[in-house]
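S.K.: give me the fold of what follows.
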Amino acid sequence: MTLETALALGATAAIMVASFAVSRRAATPEGFFGGVDLEGRAPGLWMLVLSQVTTWIFARSLLTAAVLAFHYGLAGALAYTAYYLSFFTGGLVIDRLRATGGQGSIHDFLRARFGTAGTACFNILIGARLLSEVFANLLMVGLVFSATGSLGYWGAIAAISALTLGYSMLGGLSASLRTDVVQMLVFLGLLVAVWLAVSALPQVAAADLATPAGVDQGPGWVLLAVALLQVISYPLHDPVMTDRGFIADRATTRASFWLAGVLGMASIFAFAMLGVVAAHHAAGAKDFQTALSGLLGAPLTVMVNLALIVSAVSTMDSTLSSAAKLAVVDMGLARRTLANGRVAMALCMAGGLGFLALGWDELYTAVAVSGTASMFLAPVAVISIIGGREVARWAYLLAFAAAMLGAGLYAVESEGGTQIVGALTGFEHKYSKLLAICVAVLAIGFGAFAAGLRRR
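M.R.: Down below sits the predicted model:
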């Protein structure tokens, strides 16, 4: 075992011990599914802010942001940071729901407007989203400790899975909120420490924050356009974010989304810029992690890896609590008991582990497919929720079908399985094809909703 691995193991063990220590066993379904504490109180402002940010600063996001910046410079960093505008758009939509409809969840709204079909489409999307979050973060944990498929890789995944599931089962959402605070403070401390250490390196200069010469930023600017198109719908298909929009009073919730947006964008951009710095000192390395390790050395690389592990764990416990709420409360698949919530958590973890067998490790592709699939919710947010207009059910279903088709088409086309989009548009780069697909999905969705508008 290398010193680097030993330090990472020790630090990870300390984080898991702290997570168990701050978790409290939920005594009621309201605490397990609704996040209230033992006295029945909703979380305060800063608990909500830190929880929202740490659940979105997950390991996949950190690595994807840095990799995009490594390959596409400042444009790549800005492209992924733009997804964090979701705090502002998601907060606006949730506040509008609470102000005008009094619904307790997006499920309530979709059920009231579009019936069973409305919630069924939504459940397919967010169920896949939750499973992919568990899968992606476990993948990151394994890669931090060892090579794909090795004993160390699977051992790390098995250990983190068991420990995270263990403390998540104790208290559900209430435990997740408490551990999120500790984990976010640890992450921020690590991020600040890494940047202080990087800035102190003699070979690093202020000029290294600029895009390296010879780097093609074009694909990064295309991804920025994609993010700006997806940012209306993206937050609505993430129950980890939206669940936190209904557990405190409106004023606290509204302020928490704004503060979380600022802190989240600053955090992800700061980590992404490590990719730009690493590109200046790549010394022939073709990937971000190799270049960064060569620049930082073992001790600082451990700190970066620890930040990835902390973010993975903090996201997974929140994902498990959202999976429990989805299955038991929103879908009503079982009675609202703590035991059933814990069973749902275990099944979600098992499903995420199952995803690892697929061997899909293209992290931005997973984000792009998920974001494209969510785009049927853009006209729902703009026309139905913010605009307050009634729309025919067929329009909703057509928008859903277009989004699913677009997501599936990009998943296949990005892997070279088809050339349909390329033949129709003349685009060769997969990100340009993604942009064309997103424009088409939005055009079909908004067109359907415009045609399906009902008289006031």
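
S.K.: only C-alpha atoms for contact and neighbour calcs from this point on.
M.R.: Will do.

S.K.: which is the next helix or strand following the lengthiest helix in the chain?
M.R.: Assignment by DSSP state H gives helix 151-200 as the longest helix of the chain. Heading C-terminal from helix 151-200, the first helix or strand you meet, by DSSP states H and E, is helix 218-230.

S.K.: gap between that next one and the chain center?
M.R.: The chain centroid and the centroid of helix 218-230 are separated by 17 Å under Cα atoms, centre = their mean, to the nearest Å.

S.K.: Proceed likewise with the subsequent sequence, for comparison:
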Amino acid sequence: QPGFWILTFSLVISWLFAKSITNAANLGMSFGIVGGLAYAMYYFSFLTAGIIIYRMRKEGGFRSLHEFLSGKFGAGAMAVFSLVISIRLLNEVWSNSAVIGSYFGKAGSGQYIAAVLVFTGLTLAYSLKGGLRSSLITDMIQMVLFGVLLLIILGYVIPAKGELTPFITSGTWAMDSGLNLFFVAMIQVFSYPFHDPVLTDRGFISDPRTTLRSFIAATAIGFIAIALFSFVGIYGQFLGLKGEAAVEVARTFGLGMMLITNFIMITSAASTLDSTFASVSKLAVVDWIVKGRRAVHSLSRGRWVMIVTAVGGLIPLLFAPQIISATTISGTMVLGLAPVFIFWRMPAPA
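M.R.: Model (predicted):
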């Protein structure tokens, strides 16, 4: 069983997606601190999931969300839920790979495509050799690295403006200036965490008390990390920059900053994809139930599912989607999950 810090850091870094810190920077550039805090609100999903999973384990004795759904609503409900979270996992592949590609060329260019394929392929290669256990260890290392790189980036950005006050007072608290996104996130935190097996799988691998403490700590750490990274975009707003905030701001500081920004994006994206591949493998060979029978556990099957997910997850890039769509679309799609898990003790309808 992982201890408090390993589980906490794994939770945080597995949700500090490359797409998330990109979105945080872009929203900071568009709406100031209001945009950054709006996106950071999604990290209260940890609190929602932590409390509910703790109660499901302590009071219900459930060992996974799939066990709860199949036991209470039947195999059909579990299968539909599995389909929903499969879509979520596919979203993570293209959205995080797209961020990496954007640092090497424009969408659709040869450099962009090559970067996406190389990054996804390398991450898949080491994921095939590991699993959830190895993912937890690499998450710990990547979280520490992320923290160091974030401090270095802030060391560039904040002194360049001269003081902290302009950052925390930027933006306007109005519905058309990012406040609407703040309220959307407040609504979605009650359903959003339950369609992400990368998060929920980690709710069942340590003892309930340690798990709850880790989820609470991850809420605070994740919120602060995302809010701080939005400072990159806020600085871009001060300069009147356009485009991808993290990329454009990094260019203003030169090659050193570009390399650091690339590194933090690769660290975040690699951690997310590694965890995604581990979760989709577990979904296919442990959680999935067909006609009431648990699928045969198979290492080779899990690896093939990882490969199919990597290939299928890149297909949406052919249609040039917006990176933030991976969050808004899937978050809206699963709003109906909230009552299923929040009121988990209520009897199922006849």
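
S.K.: residues in the second structure matched by the longest helix of the first structure, start to end?
M.R.: The aligned range for helix 151-200 of the first structure in the second structure is 110-159, by TM-score structural alignment.

S.K.: pull up the distance across the matching stretch, start to finish.
M.R.: Chord length of stretch 110-159 of the second structure, first to last residue, is 37 Å (Cα to Cα, to the nearest Å).

S.K.: try stretch 203-212 of the first structure
M.R.: Taking Cα to Cα as the measure, stretch 203-212 of the first structure stretches 15 Å from start to finish.

S.K.: list the buried residues of that stretch.
M.R.: Within stretch 203-212 of the first structure, the residues scored as buried using 16 or more other Cα atoms under 10 Å are 204, 208, 209, 211, 212.

S.K.: residue in the second structure matching the third one?
M.R.: Going back to what we said before, that points to residue 209 of the first structure. That one, residue 209 of the first structure, aligns with residue 167 by TM-score structural alignment.

S.K.: quick check: that match touching residue 32?
M.R.: Yes - counting by Cα atoms under 8 Å, residue 167 of the second structure does reach residue 32; the two are 7.5 Å apart.

S.K.: joint contacts of the two?
M.R.: When contacts are counted by Cα atoms under 8 Å, 6 or more residues apart in numbering, residue 167 of the second structure and residue 32 are jointly contacted by residue 234.

S.K.: how much space separates the equivalent of residue 263 of the first structure over in the second structure from residue 70 of the second structure?
M.R.: Aligned counterpart of residue 263 of the first structure in the second structure: residue 221 (TM-score structural alignment). According to Cα to Cα, residue 221 of the second structure and residue 70 of the second structure sit 33 Å apart.

S.K.: tell me the helix or strand right after the top helix by length along the second structure.
M.R.: Across the second structure, the longest stretch assigned as helix under DSSP H is helix 208-239. For helix 208-239 of the second structure, the succeeding helix or strand toward the C-terminus, using DSSP H and E, is helix 245-253.

S.K.: mean per-residue distance, that next one versus the first structure.
M.R.: Average distance, helix 245-253 of the second structure versus aligned residues of the first structure after superposition (mean Cα distance after the TM-score superposition for the first structure): 3.5 Å.

S.K.: what comes into contact with that helix?
M.R.: 22, 25-26, 29, 103, 156, 232-233, 235-236, 241-242, 257-258, 261.

S.K.: most neighbours of all those, which one?
M.R.: Within the contacts of helix 245-253 of the second structure, neighbour counts (other Cα atoms under 10 Å) peak at residue 233, which reaches 36 neighbours.

S.K.: that older thread, how about the match of residue 209 of the first structure, what does it touch?
M.R.: 32, 33, 231, 234, 235.

S.K.: before we move on, back to that, these two touch, right, the match of residue 263 of the first structure and residue 11?
M.R.: No - checked against Cα under 8 Å, the pair residue 221 of the second structure and residue 11 is beyond contact range at 9.9 Å.

S.K.: so which of these two has more stuff around it?
M.R.: Counted by other Cα under 10 Å, residue 221 of the second structure and residue 11 do not tie: residue 11 has more neighbours, with 28 against 17.

S.K.: ok, now which ones touch that one?
M.R.: Taking Cα under 8 Å, 6+ apart, one finds 199, 202, 214, 215, 218 in contact with residue 11 of the second structure.

S.K.: so what's the residue count around the first one?
M.R.: This means residue 199 of the second structure. Counted with other Cα under 10 Å, residues neighbouring residue 199 of the second structure total 24.

S.K.: please apply the same query to the third one.
M.R.: Using other Cα under 10 Å, the number of residues around residue 214 of the second structure comes to 27.

S.K.: what sits closest to it if chain neighbours are left out?
M.R.: residue 8 (4.6 Å; Cα to Cα, 6 or more residues apart in numbering).
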